[in-house]
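Novice: I'd like to go over a predicted model; first the sequence, then the structure.
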Amino acid sequence: MEGPKATPGEERFGLLAQIHWRVAGPTMIEFAGRELDTSSFFQNKSFGLFGWEPEFTALDGKKYIWRKHVNRTTLELKGQPATVAAEYNGRNVGLVGKAREQPSLEIFPPFEGMADEIMVTFIYVEKRRIT
């Protein structure tokens, strides 16, 4: 069932996903018609220099890993660290590297088709890292 068509100049918004944060028990993510138990969706076995590096299997069947670096976070195709699907550059006051006021998440062209999945997993991973 389709919703109403947007007229030119009008923006349409819809629910992309819902994250049900839990203190006791696993957080659940509703996305793409699935209910994902984060304790099994994200394989929490990897720890890098900057902490937790969660892995997950995307809808395309490939494994990806979120890696934290000094001033950025990257989403890499597992086993192919040179293949970066997305990169988050946080705010940087310029002590290490170039000053940057606005954080940004860049999704690279071969992976634009999974932008929704990248956004949802990014939000979950970053929120979990800062809490």
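Specialist: Perfect, thanks for sending it.
Novice: Could you use CA atoms for every contact and neighbour count after this?
Specialist: Fine.
Novice: for Leu75, what are its contacts?
Specialist: By C-alpha atoms under 8 Å, 6 or more residues apart in numbering, Leu75 lies in contact with Tyr64, Ile65, Trp66, Arg67, Val84, Ala85, Ala86, Glu87.
Novice: Identify the nearest residue to the fifth one in space, disregarding sequence-adjacent positions?
Specialist: Spatial nearest neighbour of Val84, chain neighbours left out: Glu76 (4.5 Å); criterion: C-alpha to C-alpha, 6 or more residues apart in numbering.
Novice: thought Glu30 was touching Ile19?
Specialist: Yes - Glu30 is within contact range of Ile19, at 6.4 Å (criterion: C-alpha atoms under 8 Å).
Novice: ok, second structure coming up, stack it against the first:
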Amino acid sequence: MRFYLSTRKPWNSVYTTEDGQVIYKTTTPWKICERKTSIERIVPNKEVGDMRDEFAHLAEVDHGVFSSSQIRYGGQDLVTREFFRKGAWSWRGRRKGRMFTGPDGIEYRWKLGVHVPELCLNDSIDTPVARYHRSSLGILSPAHAAYLEVFPIGEHMVDLIVVTFVYIERLRQEEEAQRPRGGGGS
């Protein structure tokens, strides 16, 4: 299952299926010192012939500037430093990811890759659950919009995957922006 994003910013985007059906909408109004992302999910229309999309509130991610971030999802207020467990340090001096326990009692890990995050089972072989693909202009590979790919093993918790992805990708991009750029010395 793939969700194509309308922008390169998963926290400010419309997520559509391969056939163009809008499923999720994320919005993050620009405000100084306040960064809240609202995540909405499509609600099926009950009236035959009504083609208007209606959305229902799914979650909210409060990206903390001076305090820990919070995720409001499923009637719970989840403090991210308690919901996610940080992984061990990698040989490059970066955290290997953020772990959380899913609704099925299984532990999952968002790997914060250099360019994209990937959700895996926290097992010995890193079984893939979801993967983000950046957009491509079609130079080295076929052109495509950015998309979040959810493998069959994760389809039972797609809403949670989208919510945690929005948080993780923002975190990953902020960490990427803070990393020193290589090359170009004197």
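Specialist: Everything's here; your move. This one's a predicted model, so the numbers in the text were calculated from it and none came from an experiment.
Novice: quick one: TM-score?
Specialist: Overlay of the two chains. TM-score (TM-score structural alignment, normalised by the length of structure 1): 0.80; 128 aligned residues with a C-alpha RMSD of 2.7 Å.
Novice: sorry, back to before: name the element the residue nearest to Val84 of structure 1 belongs to?
Specialist: Here Glu76 of structure 1, judged by DSSP states H and E, is contained in strand 72-77.
Novice: Which part of structure 1 matches stretch 77-85 of structure 2?
Specialist: Mapping stretch 77-85 of structure 2 onto structure 1 (TM-score structural alignment) gives residues 35-43.
Novice: Structure 2: helices as residue ranges?
Specialist: In structure 2, the helices defined using DSSP state H lie at 80-83, 158-178.
Novice: just the angle between the longest one and strand 117-121, please?
Specialist: Looking back up the chat, that one is helix 158-178 of structure 2. Using axes from the mean of the first three to the mean of the last three C-alpha atoms, to 10 degrees, the inter-axis angle of helix 158-178 of structure 2 relative to strand 117-121 is 130 degrees.
Novice: and helix 158-178 of structure 2, what other elements does it pack with?
Specialist: For helix 158-178 of structure 2, the elements it packs on are strand 54-62, strand 107-112, strand 117-121, judged by 3 or more C-alpha pairs under 8 Å, 6 or more residues apart in numbering; DSSP states H and E.
Novice: Reformat the ones you listed as a markdown table; add distance to Asp77 of structure 2.
Specialist: Below are these laid out as a markdown table (distance: least, C-alpha to C-alpha, whole Å):
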| stretch | distance to Asp77 of structure 2 |
| --- | --- |
| strand 54-62 | 9 |
| strand 107-112 | 19 |
| strand 117-121 | 22 |
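Novice: how about these, which one is nearest Ala177 of structure 2?
Specialist: Among these, the nearest to Ala177 of structure 2 by C-alpha to C-alpha is strand 107-112 (13.5 Å).
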